[in-house]
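**Student:** Would you be able to build a 3D model of this:
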Amino acid sequence: MSEPAGAAESALPSEFGLIGRHFRPLAGPGALDLEDDAAVLVPPPGRELVMAADAMVAGVHYLPDDPADGVARKLLRVNLSDLAAMGATPLGYLLTVSAPTDTPDAWFAAFARGLAADQAIFDVTLLGGDTTSTPGPVTLSLTIIGHVAPGAAVRRRGAKAGDEVWVTGTIGDGALGLAASLGKLDDPSGYLRARYCVPSPRLGLPLTGRASAAIDVSDGLLQDLGHLCRLAGCGAEIEAGLVPLSDAARAAGPAWLADCLGGGDDYELLLAVPEGRGEALAAACATLGVPLTRIGRFTEGPMAVRVIDAAHETVTVARHGWSHF
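**Tutor:** The predicted structure follows:
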């Protein structure tokens, strides 16, 4: 994502003109004004870099007619969520945009506006990337870069039998928001669709030294909890009645419970917390405006997730999560 310095836009190849119009204003100091094919990044003194990458494809990860500014914000936020799960602070990002040649300039303008809005919220800037054409669909990839104190990154590996399972926010809004977008569920307030289109990465929570393991809920609560179980070599048990649901999700009714537990796109944090430490962590998160709820515990035995009701009877859930392939 580089552009010759000082060239008149009319004399530039269309790619460079597009970069100059829409992406150069997003660039930070390390991007070298997007004049080079690489950025120069100086990490904060005494910190370790944390990097993650996620892609979004039209028709797979978002609806093709979703507003471009919202698509941009979701792309940035789902990557920021990966940093949040590790307790990292955002620094900057690299972006790759592949779009059909007939994509209107107005789409790129709106896409850039969405990025600019969230750059201001999350204090990050564009460092560089690439723009290419494709027969379609629009394909987007973002690499997020953050930092943590040495050895402070919270990993997926680390849960132990006896640890409690805690989650931030509410679960199921993303999946129900997709259902609402597809006309399968009423969403009179627009709350569910908003949660699906523009998630809230839980950055800045004091997880280091308090959470044994963490993951963001992108592929579904049950599936992502299963990832923690496999890395820990243990199982987990969650109580369906303790899983926090928004008012809008509760209004959808119990028939949508399986979608809430297995639907994904929530981008809340799922944590393993040693017994007796969760309440203090929940209080600390509450001061930051983020609710934290205990929903179960990790158990000895098979590396599987069991859902139980108030009578401790097993609840069968057919859908456990999203598969990328």
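**Student:** Every contact and neighbour count from this point should use C-alpha atoms.
**Tutor:** Noted.
**Student:** Please enumerate the strands of this structure.
**Tutor:** The residue ranges that make up the strands of the chain, judged by DSSP state E, are 48-57, 89-99, 126-133, 139-148, 164-168, 213-216, 235-239, 269-273, 292-299, 305-308.
**Student:** residue contacts, the residue sitting nearest the centre point of the chain?
**Tutor:** When the chain is reduced to its mean C-alpha position, the nearest residue by CA atoms, centre = their mean turns out to be Val78, at 2.5 Å. Residues in contact with Val78 (CA atoms under 8 Å, 6 or more residues apart in numbering) are Asp54, Pro199, Pro201, Tyr267.
**Student:** now, which of the residues you listed sits nearest Met86?
**Tutor:** Using CA to CA, the shortest approach to Met86 within the contacts of Val78 belongs to Pro201, at 11.8 Å.
**Student:** From Ala180, how far off is Arg47?
**Tutor:** For Arg47, the distance to Ala180 equals 42 Å [CA to CA, to the nearest Å].
**Student:** more neighbours, the two?
**Tutor:** Using other CA atoms under 10 Å, the more surrounded residue of Arg47 and Ala180 is Ala180, with 19 against 14.
**Student:** which residues does that one contact?
**Tutor:** Ala180 neighbours (CA under 8 Å, 6+ apart): Asp186, Asp187, Leu192, Arg193.
**Student:** The second one contacts Arg193, doesn't it?
**Tutor:** Pointing back at Asp187 there. Yes. At 7.4 Å, Asp187 and Arg193 qualify as touching, with contact defined as CA atoms under 8 Å.
**Student:** Overlap in contacts, these two.
**Tutor:** The contact lists of Asp187 and Arg193 share Gly177, Ala180, where a contact means CA under 8 Å, 6+ apart.
**Student:** The two: which has the busier surroundings?
**Tutor:** Between Asp187 and Arg193, counting by other CA under 10 Å, Arg193 is the more crowded of the two (22 against 19).
**Student:** so what's the more buried one up against?
**Tutor:** Counted by CA under 8 Å, 6+ apart, Arg193 has contacts Asp173, Gly174, Leu176, Gly177, Leu178, Ala180, Ser181, Asp187.
**Student:** Try it again at 7 Å.
**Tutor:** Residues counted as contacts of Arg193 (CA atoms under 7 Å, 6 or more residues apart in numbering) are Gly177, Leu178, Ala180, Ser181.
**Student:** Next, the second sequence, to be compared with the first:
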Amino acid sequence: MGEFELIDRYFRRTAASPQVALGVGDDCALLQPTPGRQLAVSTDLLLEGRHFFPGADPRALGHKALAVNLSDLAACGARPLAFTLALALPAVDETWLAGLSQGLLALADASGCALVGGDTTRGPLAIGITVFGEVEPGKALLRSGARAGDDLYVSGSLGDARLALEALQGRIELPPGLLASARQRLDTPQPRLALGQALAGVATAAIDVSDGLLGDLGHVLKQSNVGATVDTLAALPLLDNLQAARAAGVDESLLLQCVLAGGDDYELAFTALPSHRDAVATAAKATNTRVTRIGSIDSQPGVRLLGAGGQPVHGRFASFDHFA
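**Tutor:** The predicted model follows:
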């Protein structure tokens, strides 16, 4: 199978969105954003052996490749428009391509995000996606808007993806049912698009949790020139499989590490004024998303972790860094 037949068979689609004037098949795609809206653009590259295991299920991989990009749009409060796909393949495997395209395009359809172009080449397996969204001027959620006194929130759950990774890399043992539950979060994250859009005008700052809560929160604190206090007793229950992991004998310090420094969660960490607590609750209810207040923003730089009785929690919670 040649390159263009591959594209035609698995990735060419008729653009249904009015924002896509021209999709796959030309030198450039043509997008027509809603008048008066700003474009939001983000890119991610996934490499076999670095971002996903060799032999990963192709359908789940297709889903995740797009989901990690859509999560960036969610953190900006943007509505998805379209995306491009760059795909390097060591060889043409039609069964694998069918699975990848099914997972990718199912999430694209569910998110209203059209595939409008890209490139294919021979090489080590890699998936690069650039996603385009739109947002009302002045309403984009940024990392630089947090202020002392703001509440700190996290959507959904944290730590289950890291728990699965610890088991898959042989550092801990988990019962099969627990591993399957945790691995679902690792393999098929759900970008919080609806919540991100509902928080526009409510949240003061936001970021998606891709490399670990404290590491990603640190980007917000740096951009906003503030610090934070995190209640670990509120944060730890964000691990959906907390009780099952405890019952399986997983060390408590590792569980806290999973929640505070585990990656691949693709939840939103965001800040909002205390006076907006009702608005945050309304946004959470309207989008059927669990939202938990886990701390507050301070004027003092750095992050302070508090445990039982407000006592400081000490430890090194290093988030993922490709070059560390």
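**Student:** most surrounded residue in the contacts of Arg193 of structure 1?
**Tutor:** Using other CA under 10 Å as the neighbour definition, these reach their maximum at Gly177, which records 27 neighbours.
**Student:** Map it onto structure 2.
**Tutor:** Taking TM-score structural alignment for the superposition, Gly177 of structure 1 sits opposite Ala164 in structure 2.
**Student:** quick one: Pro90 of structure 1 from Gly128 of structure 1, how far?
**Tutor:** Pro90 of structure 1 is 15 Å from Gly128 of structure 1, by CA to CA.
**Student:** again with Gly220 of structure 1
**Tutor:** In this view, Gly220 of structure 1 and Gly128 of structure 1 are 31 Å apart by CA to CA.
**Student:** next one: Glu275 of structure 1
**Tutor:** Spatial separation of Glu275 of structure 1 from Gly128 of structure 1 under the definition CA to CA is 44 Å.
**Student:** of those two, who's got more company?
**Tutor:** Set side by side, Glu275 of structure 1 and Gly128 show unequal neighbour counts under other CA under 10 Å, the larger going to Gly128 at 30 against 12.
**Student:** I'd say that one and Leu34 touch.
**Tutor:** Yes. Using CA atoms under 7 Å, Gly128 of structure 1 is in contact with Leu34, at 6.2 Å.
**Student:** Matching His51 of structure 2 against structure 1, which residue comes up?
**Tutor:** If you follow His51 of structure 2 across to structure 1 using TM-score structural alignment, you land on His61.
**Student:** Just give me the neighbour total for that match.
**Tutor:** Neighbour tally, His61 of structure 1, other CA under 10 Å: 15.
**Student:** Pull the number of nearby residues for Gly170 of structure 2.
**Tutor:** Here the number of neighbours of Gly170 of structure 2 (other CA under 10 Å) works out to 10.
**Student:** From Pro312 of structure 2, how far out is it?
**Tutor:** Where Pro312 of structure 2 is concerned, Gly170 of structure 2 sits at a distance of 31 Å (CA to CA).
**Student:** picking up where we left off before, what's the closest of the contacts of Arg193 of structure 1 to Gly241 of structure 1?
**Tutor:** Scanning those for proximity to Gly241 of structure 1, where the rule is CA to CA, the winner is Gly177, at 20.9 Å.
**Student:** about what we covered before: now render the contacts of Ala180 of structure 1 as CSV, adding distance to Gly263 of structure 1.
**Tutor:** Converted to CSV, the contacts of Ala180 of structure 1 look like this (distance: CA to CA, whole Å):
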residue, distance to Gly263 of structure 1
Asp186, 17
Asp187, 17
Leu192, 13
Arg193, 14
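**Student:** Among these, pick out the one closest to Gly70 of structure 1, please.
**Tutor:** Distances from Gly70 of structure 1 to the contacts of Ala180 of structure 1, taken as CA to CA, are shortest for Arg193 (11.2 Å).
**Student:** Can you tell me what the closest one aligns to in structure 2?
**Tutor:** In structure 2, Arg193 of structure 1 lands on Arg183 (TM-score structural alignment).
**Student:** how near is that match to Ala164 of structure 2?
**Tutor:** Between Arg183 of structure 2 and Ala164 of structure 2 the distance, using CA to CA, works out to 5 Å.
**Student:** Val41 of structure 2 too?
**Tutor:** The gap separating Val41 of structure 2 from Ala164 of structure 2 is 30 Å, by CA to CA.
**Student:** Over to Leu70 of structure 2?
**Tutor:** As judged by CA to CA, Leu70 of structure 2 and Ala164 of structure 2 stand 22 Å apart.
**Student:** Same question for Leu104 of structure 2.
**Tutor:** Using CA to CA, one gets 22 Å for the distance from Leu104 of structure 2 to Ala164 of structure 2.
**Student:** Spatially, and excluding backbone neighbours, which residue is closest to Thr14 of structure 2.
**Tutor:** For Thr14 of structure 2, the nearest residue in space outside its immediate sequence neighbours is Gly23; the separation is 7.3 Å by CA to CA, 6 or more residues apart in numbering.
**Student:** Name all residues that make contact with that neighbour.
**Tutor:** Taking CA under 7 Å, 6+ apart, one finds Ala15, Ala29, Leu30, Val116, Gly117 in contact with Gly23 of structure 2.
**Student:** Could you check how far the aligned partner of the third one in structure 1 is from Ala84 of structure 1?
**Tutor:** So that's Leu30 of structure 2. For Leu30 of structure 2, the aligned position in structure 1 is occupied by Val40, per TM-score structural alignment. Relative to Ala84 of structure 1, Val40 of structure 1 is positioned 24 Å away (CA to CA).
**Student:** Likewise for Gly209 of structure 1?
**Tutor:** Separation of Gly209 of structure 1 from Ala84 of structure 1 (CA to CA) stands at 15 Å.
**Student:** show me where the stretch 1-150 of structure 1 has helices.
**Tutor:** For the stretch 1-150 of structure 1, the helices defined by DSSP state H, counting those that start in this stretch occupy 14-18, 68-85, 105-122.
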